[in-house]
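>>> Here is the input, now give the coordinates:
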Amino acid sequence: MAKTRTQFLRPLHREHSKSSDDFDRKLITPMIVGAILNPVNSSIIAVSLVPIGAAFRVSPSSTAWLVSGLYLATALGQPVVGKLVDAYGPKRLYVAGAIFTGIAGILGAFAPSLWVLIIARVILGFGTCVGYPSAMYLIRSEARRTGHESPAGVLTALAVSAQTIAVIGPALGGLLITIGGWRSMFAINILLAIVCLYYGFRYLPAMSSLQEASENKSDNRLDYPGMFLFAVTLIALLFFLMSPQFSHLFLIGLSALAAIAFGWRELHCSAPFLDLRVFGGNRPLLITFVRNFLAMTVGYAFLYGFSQWLQDGRGLNVTTAGLLLLPLSFVAIGVSSITGRSREIRMKLIAAAVAQIVFCLLLLVFNSASPLWLLILVIAIAGIPQGLASLANQNAVYYQADQERIGASAGLLRTFTYLGALLASAANGLFLQKAADTTGLHHLTIFMLIIAALFALLTIVDRSLGRIGVVTSAPTEEQVKTVKQ
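Modelled structure (predicted):
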């Protein structure tokens, strides 16, 4: 099996690589461009929630659906796309994602109502979820083609680019709003889609046929019932989180029943949507998914909640609020660049957890008259976990996942990222329901502090992290098996 897959992957890259022993660096640009589509649309909306709410005369709890709509679509789409990338290769999926992104940009730029905007964000979520699993697939397939581990700088560049664009997003959003209004933040996706189409058609390899992709055709069949049950589980849970009332408790029951049915289906299906038997036997990978969920919940709750508080609670305009968040970007880029080439995982995650706890404690003393230097200090500290957590968890997945399922595993990592973002969005809608004032910020901070403590605890007890740093060569099947134990 391993020989067949290796022979198959070689021709995919022959025309792109001048040396069979070197990573094909022509792939780096399309990888990064595709992977940043989702982070930029995740963060750029942060400073636009207030002006969009004013334009359509709706509350923060209503505009929170702009955040949740994208993340729900992404959480659902990532595992599907990851499986399809593993089966068919990245090119067709990458191009299709770019087309969806462009359609969402056009729809959002001319949306006449909030609900049309939400629909545009949902389409955007499906379109932008392709880039990351495609990039992880290409990194792993290049390592298999060359027989050498892909350069550490490639993984670092992928993580740093996503982090950079995520934290620059609010400042970019503020600039776009100043120049062309909040609709310009949707229109920018038209340009991004064109860029992705160019790179996708020109540089990305495509698998020649489904038969060559796998010796077992059933591996490539789509499990539509499993996808449906997975979707029902997430949608029912999201609707409850967005409006947690006693009368809505039936949604929790529906989500639980769908989850049970989903688990039974996947365990008894010959070609499951998510092979729970494989993922269930890989405990370190599952822990990484949960740890990423916790870290991203705090990160996104801060990004959206604090951005709104800067405008409503602190009285800053949208441009100033966006620019004030730039130190988060600089710190995130700095710590990622400094630590990116190190394979050590545990200390990065512990440092990220400690930084989250520290900035949460500082937020509890904030008020409407808090000095700018204190705001900047907290924003800078928040950049530490932004730069460390996603990079460390990404690298952990690279070594913990089965090589044949790297696309699906990378997709699931992003799914748990956006499940965290969904929970963060629901928390913002709950605690900042009427206005993003200081009292609401403090309640949101207590929520973030509890999640950060759980993130720290899970990192400390996970002994498997200590074995990742000792891998010094290409991640062979034997080495990956050792990391999983």
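>>> contacts and neighbour counts: CA atoms only from here.
Fine.
>>> Contacts only, for the residue nearest to the spatial centre of the chain.
Nearest to the mean C-alpha position of the chain, by CA atoms, centre = their mean, lies residue 414 at 4.0 Å. Contacts for residue 414 (CA atoms under 8 Å, 6 or more residues apart in numbering) come out as 74, 75, 78, 132.
>>> Most widely separated two among those?
Spanning the widest gap among those are 75 and 132, at 12.7 Å by CA to CA.
>>> who's in contact with stretch 343-360?
Here stretch 343-360 has contacts from 295, 298, 378, 381-382, 384-386, 388-389, 392-393, 395-396, 445-446, 448-449, 452-453, 455-456, 459-460, 465-466, 468-470, using CA under 8 Å, 6+ apart.
>>> ok, now stretch 179-197?
Here stretch 179-197 has contacts from 30, 33-34, 37, 44-45, 48, 51-52, 94-95, 98-99, 101-106, 108-110, 173, 176-177, using CA under 8 Å, 6+ apart.
>>> Going through those, which ones are buried?
Buried members of the contacts of stretch 179-197, counted by 16 or more other CA atoms under 10 Å: 30, 33-34, 37, 44-45, 48, 52, 94-95, 98-99, 101-106, 108-109, 173, 176-177.
>>> secondary structure class for the residue lying farthest from the centre of the chain?
What lies farthest from the middle of the chain is residue 369; by CA atoms, centre = their mean that is 34.0 Å. Using DSSP: H, G, I helix; E, B strand; the rest coil, the structure places residue 369 in coil.
>>> If you tally nearby residues, what's the number for residue 96?
Residue 96 has 17 neighbours, counted by other CA atoms under 10 Å.
>>> List the residues that contact it.
Contact analysis of residue 96 by CA under 8 Å, 6+ apart lists residue 127.
>>> next up, for comparison:
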Amino acid sequence: MISTLRRSTRQRRADGFDRRLLVPMITSSILNPINSSIIAVSLVPIGVAFGAPASETAWLVSALYLATAIGQPVVGRLIDLYGPRPLYLTGAALTGLAGVLGMVAPALWVLVLARVILGFGTCAGYPASMYLIRTESERTGQDSPAGVLAALAVANQTIAVIGPSLGGLLIHLGGWRATFAINLPLAVVCLLIGWRRIAKTPAPQPGRIGVLDLPGIALFTAMLITALLFLMKPQAAHWYLPALAVAAGVVLVWRESRVEQPFLDVRLLGGNLPLLATYTRNLLTCIVGYCFLYGFTQWLEEGRRLSAAGAGLILLPMSLTAIAVSAITGRSRAIRGKLLVGSVFQVAMTVLLLTLHSGVALWLLVVAAVLNGIPQGLNTLANQNALYHQAEPERIGSSAGLLRTFSYFGAIGAAAASGAFLSPGSGIGGLHHLAVFMLVAACLCLLLAVVDRSL
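Sure thing, here's the model as predicted:
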């Protein structure tokens, strides 16, 4: 009987997608969103514990964004070169290390260091998952089930929703250090299932560490750090930061177009306009979504005079809508249709924001949240599916990592825009100015979906 079951299991794995991989894929891919969302409720108690103002505790958020934006394509490239298993396990170990460091941190700067390690540790999950999906498709000779990509999207969106609530429960039970301690059991689970279920395979592109384009990575890192530091706090006095970012970018493109094994194959990217369009759409979608998340929430509390709990309840339908839309449409292979519908709803939501006033009815605020949830469910999934088909197979890991990098660019740009337009006392006028900014991004996203016939 046991041998029969084993034979049937082997047969399923030979004929179709090995669904045993779903658990390690989903478990590792949620490490980043859970640490991105759980910190929202930890900032105040951490500031109280260390006597740190909000301007200093904000680095706990920025540190993770910076490390992840840089680490995603770097770790993705390592996965392309050496396979997913070693990077998956290393990432899980770093996540556990960051959890321990956060539990014993004696000062705020140690916590910031822990968040940097978390950023790099949680980088492997998404590019490793995309790599495994691609290799399963090649092994079976069939397109991987659309539901697999949908499962990743739904899992990440669900975790982002419950993250703040989970953080509040952990703080209630064990204080703010418990929000770092949660990474220990998660890391152990990833290590165990990754060790057992992700097979040892020969390196896809074997070679010494010299194969890795370290100068290219250094230039890419310099470009991102200077650009992101400026976006976090844009001021005329910081003009040198975007100048340095542009200079590093120019040198990066010049160098990467001349080396045999570049970190960023700019020649390949330059010839893959559909993939560049997907990155741009993802950036614009994240700008609109995070402007709503940061800016609209801020206006609800300061302009509409809602409590933090009340603002959270207004936003809850947005997250639930995004999860439901992803779950319902996930098995559909349509990409362009999802992008068109999602982009239209983005435009509609920003137009609605332009009509709001300080005394607007609560139900209309809920409608705005629902309208924003639809494109968050459709566009995120569609862009992920588009990347899967557009990226070169030998660079699926680094291509998936770059998609996440563009997401974080959008998040940081949205945070900067929200801070610029919604200054203290700006009121409904500030929200309207932010809505115009969002409307421009939404219209550009819709235009890209309309003109991109490759979809």
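>>> Using neighbour counts, trim the contacts of stretch 343-360 of structure 1 to the buried set.
295, 298, 378, 381-382, 384-386, 388-389, 392-393, 395-396, 445, 448-449, 452-453, 455-456, 459, 465, 468.
>>> So which of the contacts of residue 414 of structure 1 are in helices?
Secondary structure from DSSP state H places 74, 75, 78, 132 of the contacts of residue 414 of structure 1 in helices.
>>> For residue 334 of structure 1, state which of these is nearest.
residue 132 (21.9 Å).
>>> Now check structure 2 for the residue matching that closest one.
In structure 2, residue 132 of structure 1 lines up with residue 126, judged by TM-score structural alignment.
>>> who's in contact with the closest residue to that match other than its chain neighbours?
The spatial neighbour of residue 126 of structure 2 that comes closest, neighbours along the chain excluded (CA to CA, 6 or more residues apart in numbering), is residue 29 at 5.1 Å. Residues in contact with residue 29 of structure 2 (CA under 8 Å, 6+ apart) are 122, 124, 125, 126, 129, 152, 156.
>>> show me what contacts the fifth one?
Residue 129 of structure 2 is in contact with 25, 26, 29, counting by CA under 8 Å, 6+ apart.
>>> what about 6 Å?
Residue 129 of structure 2 sits next to residue 25 when contact means CA atoms under 6 Å, 6 or more residues apart in numbering.
>>> Any buried residues in the strand or helix carrying it, and which?
Assigned by DSSP states H and E, residue 129 of structure 2 belongs to helix 125-140. By 16+ other CA under 10 Å, the buried positions in helix 125-140 of structure 2 come out as 125-137.
>>> again, but for stretch 333-340 of structure 2
Counting neighbours by 16+ other CA under 10 Å, stretch 333-340 of structure 2 gives 335, 336, 337, 338, 339, 340 as buried.
>>> Please pull up the equivalent of the second one in structure 1.
In structure 1, the position corresponding to residue 336 of structure 2 is occupied by residue 346, as judged by TM-score structural alignment.
>>> how far away is its match from residue 155 of structure 1?
Distance, residue 346 of structure 1 to residue 155 of structure 1, using CA to CA, to the nearest Å: 17 Å.
>>> Kindly report the same for residue 387 of structure 1.
13 Å.
>>> What's residue 23 of structure 2 aligned with over in structure 1?
Residue 23 of structure 2 maps onto residue 29 in structure 1, by TM-score structural alignment.
>>> The residue nearest to that match when sequence neighbours are not counted: neighbour count?
What sits nearest to residue 29 of structure 1 in space, not counting adjacent residues and going by CA to CA, 6+ apart, is residue 199, at 7.8 Å. Neighbour count for residue 199 of structure 1, taken as other CA under 10 Å: 20.
>>> try residue 432 of structure 1
By the measure other CA under 10 Å, the count of residues near residue 432 of structure 1 is 24.
>>> so which helix or strand takes in the closest residue to it other than its chain neighbours?
In this structure, residue 432 of structure 1 finds its nearest non-sequential neighbour in residue 440, 5.2 Å apart by CA to CA, 6+ apart. Using DSSP H and E, residue 440 of structure 1 sits in helix 438-461.
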